[in-house]
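**Student:** give me a 3D structure for the following:
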Amino acid sequence: MRPNIMLLSIQYLRAIAAISVVLFHMWQVYFPDAENPLFPGSAGVDVFFVISGFIMWHITSGKEVRPGEFLLHRSIRIIPLYWLITLSLAAAALLKPNLFPLDKPTLPHVLLSLLFIPHLSPDGVNTYPFLTQGWTLVYEFLFYAFFAFALLFKARHRFFIISAIIVLLVSYGILFKPKSIYGAWITSSYLIEFYAGIIVSILVRHKLILANIASIFTAVFCIIAIIMTKNESVVEYRALYWGIPSAVLVWAFISCEKSGAMNNFPFLILLGNASYSIYLVHFLVASFLNIALGLFNIEGSGFLFFVIGSLFAITCGIVTYLVVELPLLRAMRGFLRFWTAVRETNHIRFQ
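**Tutor:** Got it, this is the predicted structure:
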């Protein structure tokens, strides 16, 4: 069910999106009172959502894929590292509660976070999971559920099914603005960004891509459009001012690759592969770095610390990918292959 060919453009965009989020959060840490002078790094999340929708359609288009198989493969990709980091963080917070600012690791909070269920945090204000970055995964698994439902139908009907789900839910959210946590979650406009990724995948599949120069100019235009809206704060319209440019940016990058204008950069591919690890660990790295600086009575602020902190966070993310995430993925996929072989053997034996 995995793509046969790795798209360089997707890996590069993953790298750019992850680094953008790192820079955004590091700027908040080391310049808490200063406005970000250029790039709205949180828009990297919107790029991730579009890429996720693209990949889901890319790996299942024209195939009869069972919903359980789809959910299992996505869970293997997402859950192990997220659970490991969340549980490690919860253990650290229990052992050293004053080490760094965290939500209280109450059992309901941690369990609901592990299950990707939106809920009110112990502070009574936010709805972030215990590992804050996990809020995006809550939306990921919501869309996985909708997409898995669409897989119950024949391939030719799936786009209509998923379109109906997204249009109805998002329209309801815009019109009635649900106040409950679950109502706001299930009708979120973030769903549009996953849907936009599906549309990009369909365009690419039908070879509707931009020409060489046009793809480059379009990508630049999209980046400028995102930069120009960096001060926007209305979440309801985020899919409009960041989601649409992000979707067109993904389309432009893939078009650039398909037209032969994209070179192979191994380090960018590594960053793309490590983007999930970078995303999950970077803010924790910043917190621990500040603690370390505090132990030596060093005030961690200013541009130098911003650069060092960003590079250190990215490096830790790469190390996490190579040492933790990759072995976990290999072990889980190896076990899945073994389990599948055992089931097939038993099926043949009892026929």
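**Student:** every contact and neighbour count from this point should use C-alpha atoms.
**Tutor:** Fine.
**Student:** element containing residue 73?
**Tutor:** Taking DSSP states H and E as the criterion, residue 73 maps to helix 67-95.
**Student:** just checking, what packs against that helix?
**Tutor:** Helix 67-95 makes packing contacts with helix 107-114, helix 135-150, helix 326-349 when contacts are defined by 3 or more Cα pairs under 8 Å, 6 or more residues apart in numbering; DSSP states H and E.
**Student:** residue 124 is nearest to which of those?
**Tutor:** helix 107-114 (11.4 Å; Cα to Cα).
**Student:** mind giving me the packing neighbours of that closest one?
**Tutor:** If you count contacts as 3+ Cα pairs under 8 Å, 6+ apart, helix 107-114 packs onto helix 67-95.
**Student:** second chain to compare with the first, below:
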Amino acid sequence: MSMLQGQAHPASRVMGIQWGRALAAIAVAVAHAISHPSASAPGASHLVGRVGVALFFVISGYIMVVTTSQGSFSPLDFMRRRLLRIVPLYYIATAVTVAGVLIAPWAFKQTTFDLKHLVLSLLFVPAHAPSGDINPVMKLGWTLNYEMFFYVLFALLSGLTALKRAIGLSLIFGVLIIAGLTMEFHSAAAIFYTRIDSLAFVAGVWLAVATQGRPVVLSRQAMLTLVTFVVGVLTVILATYDRNDTNPMIQVWIIATCVAIVGLLAFGTRPLEARMPSWATVAGDASYAIYLFHLFAVAAVTVAVRKLLPPEFLVPGMAAAAVAGVAGGLFIYWLIDRPLDRTLRRWSKRVRPAGSLGVQPITP
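**Tutor:** Sure, this is the predicted structure:
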């Protein structure tokens, strides 16, 4: 029996990717709900969060290719749409963080900043925080620094075909990663952009290039093979996982499992569409808001559990914190993100120059 069969319904690929975004956001929320109250949280929680972030990156690489097709596109139109989608909610989250530090510093003990650090954070430039860490003021924004860097490079190669763009991105990120593995840097930007994490974007790009124009549906045999691969690799990693281990091959295998997950979601979810609850798609739409805002709710619930309940309620408290994190993100999505995004999209259509290429990626 062939590993690939038939043609996929285009909407099923988008639907599956939305489920993937929901899975990634929930994974990060769960990881933080477990690790926030306990510095000695099990390695499994850290691994779950790490997989969630890598999954976001692979999906970004995949979707950028799918939404810009095989040919060239307008780099200015592309970047305008990406900025309109990413910047407003991130700035709101940063403003909430800054307000929290100024109003209730006791609740943000691990968050410090100065004016220079704040400005660089808003410009998506990696910089050393006053604490010495390479994090923006809103710490979860470190992933957006990678995203924006990827978008800029993707836009700079907009005049190429999808295949040549993939080759160009592979060369650029490959050189950066090799430099990071073989050289010692002191600049925050140099340290940040030479980490192996960015390999996930390239992997997503190649998955899209390899499959675009050849829509397929995975057979049961192929799906079982991919599921076995994902479970097997993550089980092996977890058996000896140490969150302080800097072995780059761990990240390579994590990225490989995320590529398999995206493949499953993009080409194997059509039979599940009718049976999946609507909240799964909504959670995918809200994944960006969940990612940016879940930690506020997680921290609030964790503090409440510590102060009001005995120690034996630690695990139920973690579960409650995870649920609160996801629920808080959904609330922000309905209250702020969704209406704001719709308003900006309408405005963008009115001001878009005639003849510019419309690039309409689904939400990050």
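**Student:** how about residue 223 of structure 1, what's its match in structure 2?
**Tutor:** In structure 2, residue 223 of structure 1 lines up with residue 231, judged by TM-score structural alignment.
**Student:** looking at this, that match is in a helix?
**Tutor:** Yes - assignment of residue 231 of structure 2 by DSSP: H, G, I helix; E, B strand; the rest coil places it within a helix.
**Student:** for it, give its distance to residue 238 of structure 2.
**Tutor:** Look at residue 231 of structure 2 and residue 238 of structure 2: by Cα to Cα, to the nearest Å, they are 10 Å apart.
**Student:** looking at these two, which has the bigger crowd around it?
**Tutor:** Neighbour totals were compared for residue 231 of structure 2 and residue 238, and residue 238 leads with 14 against 11 (other Cα atoms under 10 Å).
**Student:** host element of that one?
**Tutor:** helix 220-239.
**Student:** list the contacts of that helix.
**Tutor:** Helix 220-239 of structure 2 has contacts (Cα atoms under 8 Å, 6 or more residues apart in numbering) with 3-4, 43-44, 47, 250, 253-254, 257-258, 260-261, 264, 268.
**Student:** hmm, try it at 10 Å
**Tutor:** For helix 220-239 of structure 2, contacts defined as Cα atoms under 10 Å, 6 or more residues apart in numbering pick out 1-5, 43-44, 47-48, 51, 217-219, 241, 250-251, 253-254, 256-261, 263-265, 267-269.
**Student:** residue 86 of structure 2 maps to what in structure 1?
**Tutor:** By TM-score structural alignment, residue 86 of structure 2 lines up with residue 78.
**Student:** hang on, isn't that match packed against residue 137?
**Tutor:** Yes - Residue 78 of structure 1 lies in contact with residue 137 (Cα atoms under 10 Å); the separation is 8.3 Å.
**Student:** now do the helix holding residue 73 of structure 1 and helix 135-150, the angle between them.
**Tutor:** Here the directions of helix 67-95 of structure 1 and helix 135-150 differ by 160 degrees (axes from the mean of the first three to the mean of the last three Cα atoms, to 10 degrees).
**Student:** list the contacts for the closest residue to residue 117 of structure 2 other than its chain neighbours?
**Tutor:** With sequence-adjacent residues excluded and distances taken as Cα to Cα, 6 or more residues apart in numbering, residue 117 of structure 2 is closest to residue 129, at 6.2 Å. Going by Cα under 10 Å, 6+ apart, residue 129 of structure 2 touches 111-114, 116-118, 121, 135-137, 139, 188.
**Student:** if we go to 7 Å?
**Tutor:** Contacts for residue 129 of structure 2 (Cα atoms under 7 Å, 6 or more residues apart in numbering) come out as 113, 117, 135, 136.
**Student:** show me where structure 2 has strands.
**Tutor:** Here structure 2 has its strands, by DSSP state E, at 4-5, 217-218.
**Student:** taking those strands together, which one is wrapped up most tightly?
**Tutor:** Per residue and on average, the most neighbours among the strands of structure 2 fall to strand 217-218, with a mean of 25 (mean count of other Cα atoms under 10 Å).
**Student:** that older thread, where neighbours are concerned, which of the contacts of residue 129 of structure 2 has the most?
**Tutor:** In terms of neighbour count, residue 136 stands highest of the contacts of residue 129 of structure 2 at 29 neighbours, by other Cα under 10 Å.
**Student:** so what corresponds to residue 208 of structure 2 in structure 1?
**Tutor:** Here residue 208 of structure 2 is matched to residue 201 in structure 1, going by TM-score structural alignment.
**Student:** follow-up on the earlier one: how about the match of residue 86 of structure 2, what does it touch?
**Tutor:** Neighbour list for residue 78 of structure 1: empty [criterion: Cα under 7 Å, 6+ apart].
**Student:** hmm, back to that, could I get the helices and strands packed on helix 67-95 of structure 1 as CSV with distance to residue 26 of structure 1?
**Tutor:** As requested, these are exported to CSV (distance: least, Cα to Cα, whole Å):
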stretch, distance to residue 26 of structure 1
helix 107-114, 24
helix 135-150, 18
helix 326-349, 26
